[in-house]
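[1] Mind looking at a prediction? Sequence and model below.
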Amino acid sequence: MLRDTHESARMIKLLRHIKARLGRKSIVHQPVETPIAEPASEGELVSRVQQNLAWLPVYQEPEPLNSPPPTCPPLGRENESLLIRYRAYIAQVEQADRSTLDEACCQTGRQLAQELLDTAITMASLKADSSPDMYWLIQSAAIASMFADGVQSEAFERYREHL
């Protein structure tokens, strides 16, 4: 019985709360309309646009990646003259524009790439195992071919296959 009284008291409180909520009138807020001011002149309009856009960052077109090719580490005295020629060739073509390279320079690059690959193959047949020296020689051959013939050339693709 005490329980029924307690539940009925709670129900009465709930009904009063619901009546109070439903009995209130909701206040509707009307939006305040501000008149749009006409610009005095075209110059004023432009300056407002410039003011509004002033905080936006200016888009800067990304620059092409301009990192030097990897340098070949020293590979022993027997390959020293070949690596000196390779470094001199890379230094020459790296500074020049691809379109300005003459045929003699491209032919030098092709010959150098072939010599680097031949040296790597000779080294592989003598040592009968793969060493970092062979990798660097083949990589250097591919880089020389890339500068001599271009990235899309078949010769460069052949050197890349060896890597």
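    Perfect, thanks for sending it.
[2] From now on I want contacts and neighbour counts done on CA atoms only, so please keep to that.
    Fine.
[3] Now do the helices in the chain.
    2-23, 42-53, 80-95, 103-127, 132-149, 154-162 (DSSP state H).
[4] Could you dump the ones you listed into TSV with mean neighbour count added?
    Shown next, in TSV, are these (neighbours: other Cα atoms under 10 Å):
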stretch	mean neighbour count
helix 2-23	11
helix 42-53	11
helix 80-95	15
helix 103-127	17
helix 132-149	23
helix 154-162	15
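[5] Report the contact partners of the closest residue in space to Ile121 that isn't next to it in sequence.
    Distance criterion Cα to Cα, 6 or more residues apart in numbering; nearest residue to Ile121, sequence neighbours excluded, is Met134 at 7.6 Å. Shown in contact with Met134 (Cα atoms under 8 Å, 6 or more residues apart in numbering): 120-121, 123-124.
[6] And here is the other one:
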Amino acid sequence: MIDAVRFERAVAPVGVVDSPQAAANRVQALRDALGLWRGPALSGISGGWADRNRSRLHRKRISAYLQYLELELKLGRLESAIDQLSDLITRFPNVELFAENLMIALYHSGRSTEALEVAQQARSALSREYGLEPGRRLQTLELAILRRSPDSRLEVSPSSWDRAGLWKGN
């Protein structure tokens, strides 16, 4: 079980991350917050309140991982991000943003073939589990990698955190 209050305080938006130093500080704060997790949130507690908060905390955990890894990628820490994203895809196979960011990290590491394998694995998992095709962004990334396109489609995926305008720099 985690200390939910400490986790939520640590992952709360902090304003604009506008420099490499600010990004590195945010990465450390998110790493510390994610380190608080020990199994599922509120395990051993039952009832409606626990169910609602367990789900909410799970979503915050996924969001924190996305923020953390997107900043790692923006800071150029590709190998660290690749290792962690590979683990996260195994643990959370239905989170397409993890697959997208892994594809981007692999591509920028000169590992295009592996990036395309990630796309194929995501496609297979989504089809098998949900009867769905990957979303437009993952499909577009796959095509950009096949074409070796040096364009904006191969940038880090925008998480809800980025869409909120909290990251303003590279």
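    Noted; the coordinates are in hand. The shown structure was predicted, so the numbers you read here are calculated from the model rather than taken from an experiment.
[7] Overlay them and tell me the TM-score.
    Remark: TM-score between the superposed chains equals 0.32 [TM-score structural alignment, normalised by the length of the first structure]; 76 aligned residues with a Cα RMSD of 4.0 Å.
[8] Which of the contacts of Met134 of the first structure sits closest to Phe147 of the first structure?
    Phe147 of the first structure has its nearest neighbour among the contacts of Met134 of the first structure in Ala120, at 19.4 Å by Cα to Cα.
[9] Pretty sure the closest one sits against Ile138.
    Yes. If you go by Cα atoms under 8 Å, Ala120 of the first structure and Ile138 touch, sitting 6.4 Å apart.
[10] Now do the helices in the second structure.
    Here the second structure has its helices, by DSSP H, at 4-11, 20-34, 48-74, 78-91, 96-108, 112-130, 136-147, 160-163.
[11] Could you look over these and pick the most buried one?
    Most buried of the helices of the second structure by mean neighbour count (mean count of other Cα atoms under 10 Å) is helix 96-108; its value is a mean of 24.
[12] what's the angle between that helix and helix 136-147?
    20 degrees (axes from the mean of the first three to the mean of the last three Cα atoms, to 10 degrees).
[13] rewinding a little: I'd like the distance between the residue nearest to Ile121 of the first structure and Leu14 of the first structure.
    Distance of Met134 of the first structure to Leu14 of the first structure, computed by Cα to Cα, to the nearest Å: 87 Å.
[14] same question, Ala91 of the first structure
    Ala91 of the first structure is 88 Å from Leu14 of the first structure, where distance means Cα to Cα.
[15] cool, and Ala88 of the first structure?
    According to Cα to Cα, Ala88 of the first structure stands 92 Å off from Leu14 of the first structure.
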